[in-house]
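Undergrad: give the three-dimensional model of this entry:
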Amino acid sequence: MTDTPVPSTATSAPLRILITGSAGFVGSHLVERFLNEGHSVIGVDNYISGQVSNTDLFVGHPRFTFIEADVSHGIPYEGETLDWVMHFASPASPPHYQQFPVETLMVGAQGTQNGLELAHAHGAGFFLASTSEVYGDPHVHPQPETYWGNVNPIGVRSCYDEAKRYAEAITMAYHRSRGVNTRIIRIFNTYGPRMRPDDGRVITNFVHQAMRGEPLTVYGDGSQTRSFQYIDDLVEGISRLMAALYHEPVNLGNPVEFTMLELVEAIEDVLVRRMSVEHRELPQDDPKQRQPDITVAKCVLKWTPQIELKTGLDLMLQRDAANR
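TA: Have a look, this model is predicted:
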């Protein structure tokens, strides 16, 4: 493994960065980070799962431009030379990508190629947001980047899993055959403010059910595990990878593992009240375990997550309340 880690994009000259999926949860936090660092940002989104309210946070900023477009059909950018194309466009929660399976496959396939072509034309770096879902229901625990996964290629989740696996393959092909300066991250469960209320992933479900005084929905017996990463930790890892000369996939996630019932307890501690639980049948192809091996991120990026679960839940509640 070779690496040239640099702490942050904040140390570099101002950049021009195009972000697909800029109105999404992660995309909007990247827009905020880069604008705060003095960079110029072009956001692209078609709002299939992004939120207009996330774009509205930056409208009027002198270094922010927004393009409403479906990047599966092309990226209509004709401005000055780009330094980075960052591909974060895709439905990312099971309810959304199962509602839009063809669109999810297309943004992972054609959308990724369109981003790579744009980066190649500008001599820009290309940054792919992949996912821990490429590991499927893993037989190896925790999951290192060298694990090839256990994925059902025709299951209800395959539109997302296989789109991301293909996106990684074409990204590496453009790097090897055409010299594009690429980066790939595999994002593990991440949470924080600006997530859609109907996101469908467990922390969003629990937080909004708790705020409405409803029982928390636990699928199966609640013994399945996840690791939870706060959005600020993810954004820091992304920033560091941009500045590191490393082209293989990198896991970004929090390796501290929780069962769903332990997550219920954490929600109760933050809200200082007891919650009732409603058990439902486990969804098809739902992974029993998911935990990142972050050895590569530690070595290459000098990165480890800093925000523990209860602190992050409290921050999420505070920041969402402040934006209402």
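Undergrad: CA atoms for contacts and neighbours, from now on please.
TA: OK.
Undergrad: ranges for the strands of the stretch 151-300 of the chain?
TA: Remark: strands assigned in the stretch 151-300 of the chain by DSSP state E, counting those that start in this stretch are 181-187, 190-191, 216-219, 225-227, 229-230, 249-252, 257-259, 277-280.
Undergrad: also this sequence, please, to line up against the first:
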Amino acid sequence: MTVEKNAPLWQGAEWVARQGDVPWGELEGKTVAITGATGLIGKTLVLSLMAHNELAADPARSVKILALVRNEARATSMFGEGGDVTILHWDASAPSTEGYPKADYVIHCANMTDSASFIEHPVEVIETTTNGARSMLEYARHVGARVLVLSTMEVYGQYKSEDPIAEDQGGFLDAMSVRNSYPEAKRLDEALVAAYASEFGVSATVARLAQTFGPGVAYDDRRVFAEFARDCVEGKDITLLTTGEKRNMYLSTGDAATGLLTVLTKGEPGRAYNVANDDTICSIREMAEQVADRFGDGCTHVEVKVDTEAAKRFRKGDLLRLDTTAARSLGWSPKIGLMDMYSRMIDQWKCDGKGC
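TA: The predicted structure follows:
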């Protein structure tokens, strides 16, 4: 394995592996297939399972991992060769699982998550999103696996209420808005999960994630949370392209991993679960100001320069507060706060730059 043991990315994986509320007993001795295994959430899951195996120090308790990726060389450089990880080629744009070994569990993480691509390449977003989910549902049906499909808080659309949104609620989502190519495709993924569970008896569930970040986010990531941190690292001011009034909830990569493993093993087939940290809700402007104050070393300030064209990349709506009661009822709870998420992400960037 090429991730250094003193790197925040591996330390985060060990943190997940030590969480006693994760149903590890359901996973031990089993095989877990993970698509998008070199993406942010995918690699967090792979490394967390590897860390569990190392801490368990018992082959009988090890989890075998099938890492499904487009770039096998990148996966090899990340996870090493041999051991408990088997790297398999898989591409959501032309998915095929022919000749794959049997898995007991499947977590479908692969997806296009750059909001600019939702506008620039909406056809590809729709095709890869739906084709990838269908491929994994068919694979799970064929091998008899439990499958978890990752979705997004954006499926709720514009929900006009201060009350938390439960999984059976939702707001307006304009199908003719090109920006909505992503949430509309995710809605179809969810419909496929319900359909496969009903028609074929596939043990399939959905996890609707809040925006997730932490160690492992690329330094050049174009999403706003990364832009805020990058401005602080480079000593620049944070420039908001909207008024910053929109309020969101967030989730750390570590809490995402514990939540997904819990929903995967204990979730009810044919239903969705919100996975978010209730304590992180804040406006975009509030988050920018907190980040500048905590990590800007007095050099970073927040300014507003509204750009109506650039604002088209962002989700519409003023508030999105997810009700996490269902996921918590399975025994899961988030533990990592918003500024700690930033701290761990920035520490990983510094580690990458120094070659730790």
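Undergrad: quick one on the thing from earlier: export the strands of the stretch 151-300 of structure 1 as JSON lines, with columns for distance to residue 121 of structure 1.
TA: Compiled in JSON lines, the strands of the stretch 151-300 of structure 1 are given as follows (distance: least, Cα to Cα, whole Å):
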{"stretch": "strand 181-187", "distance to residue 121 of structure 1": "12"}
{"stretch": "strand 190-191", "distance to residue 121 of structure 1": "32"}
{"stretch": "strand 216-219", "distance to residue 121 of structure 1": "47"}
{"stretch": "strand 225-227", "distance to residue 121 of structure 1": "38"}
{"stretch": "strand 229-230", "distance to residue 121 of structure 1": "34"}
{"stretch": "strand 249-252", "distance to residue 121 of structure 1": "23"}
{"stretch": "strand 257-259", "distance to residue 121 of structure 1": "42"}
{"stretch": "strand 277-280", "distance to residue 121 of structure 1": "50"}
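Undergrad: need these in TSV (columns: mean neighbour count).
TA: Putting the strands of the stretch 151-300 of structure 1 into TSV (neighbours: other Cα atoms under 10 Å) gives the following:
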stretch	mean neighbour count
strand 181-187	24
strand 190-191	22
strand 216-219	19
strand 225-227	21
strand 229-230	24
strand 249-252	26
strand 257-259	18
strand 277-280	13
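Undergrad: what's the closest of those to residue 38 of structure 1?
TA: Proximity to residue 38 of structure 1 (Cα to Cα) singles out strand 181-187 among the strands of the stretch 151-300 of structure 1, at 21.8 Å.
Undergrad: in structure 2, what stretch matches that closest one?
TA: Alignment of strand 181-187 of structure 1 against structure 2: residues 203-209, by TM-score structural alignment.
Undergrad: repeat for stretch 119-138 of structure 1
TA: Using TM-score structural alignment, stretch 119-138 of structure 1 corresponds to residues 140-159 of structure 2.
Undergrad: what comes up buried for the matching stretch?
TA: For stretch 140-159 of structure 2, a neighbour-count test (16 or more other Cα atoms under 10 Å) marks 140-141, 144-159 as buried.
Undergrad: give the aligned equivalent of residue 119 of structure 2 in structure 1.
TA: By TM-score structural alignment, residue 119 of structure 2 lines up with residue 98.
Undergrad: cool, and residue 316 of structure 2?
TA: Aligning on TM-score structural alignment places residue 316 of structure 2 opposite residue 286 in structure 1.
Undergrad: so its match makes contact with residue 138?
TA: No. At 10.5 Å, residue 286 of structure 1 and residue 138 do not qualify as touching, with contact defined as Cα atoms under 8 Å.
Undergrad: which position in structure 1 pairs with residue 104 of structure 2?
TA: That one, residue 104 of structure 2, aligns with residue 83 by TM-score structural alignment.
Undergrad: how many other residues sit next to its match?
TA: Applying other Cα atoms under 10 Å, we find 18 residues neighbouring residue 83 of structure 1.
Undergrad: please apply the same query to residue 8 of structure 1.
TA: When neighbours are counted by other Cα under 10 Å, residue 8 of structure 1 registers 18.
Undergrad: and it, what's its match in structure 2?
TA: Counting by TM-score structural alignment, residue 8 of structure 1 lines up with residue 22 in structure 2.
Undergrad: contacting residues for its match?
TA: By Cα atoms under 8 Å, 6 or more residues apart in numbering, residue 22 of structure 2 lies in contact with 258, 259, 261, 262, 332.
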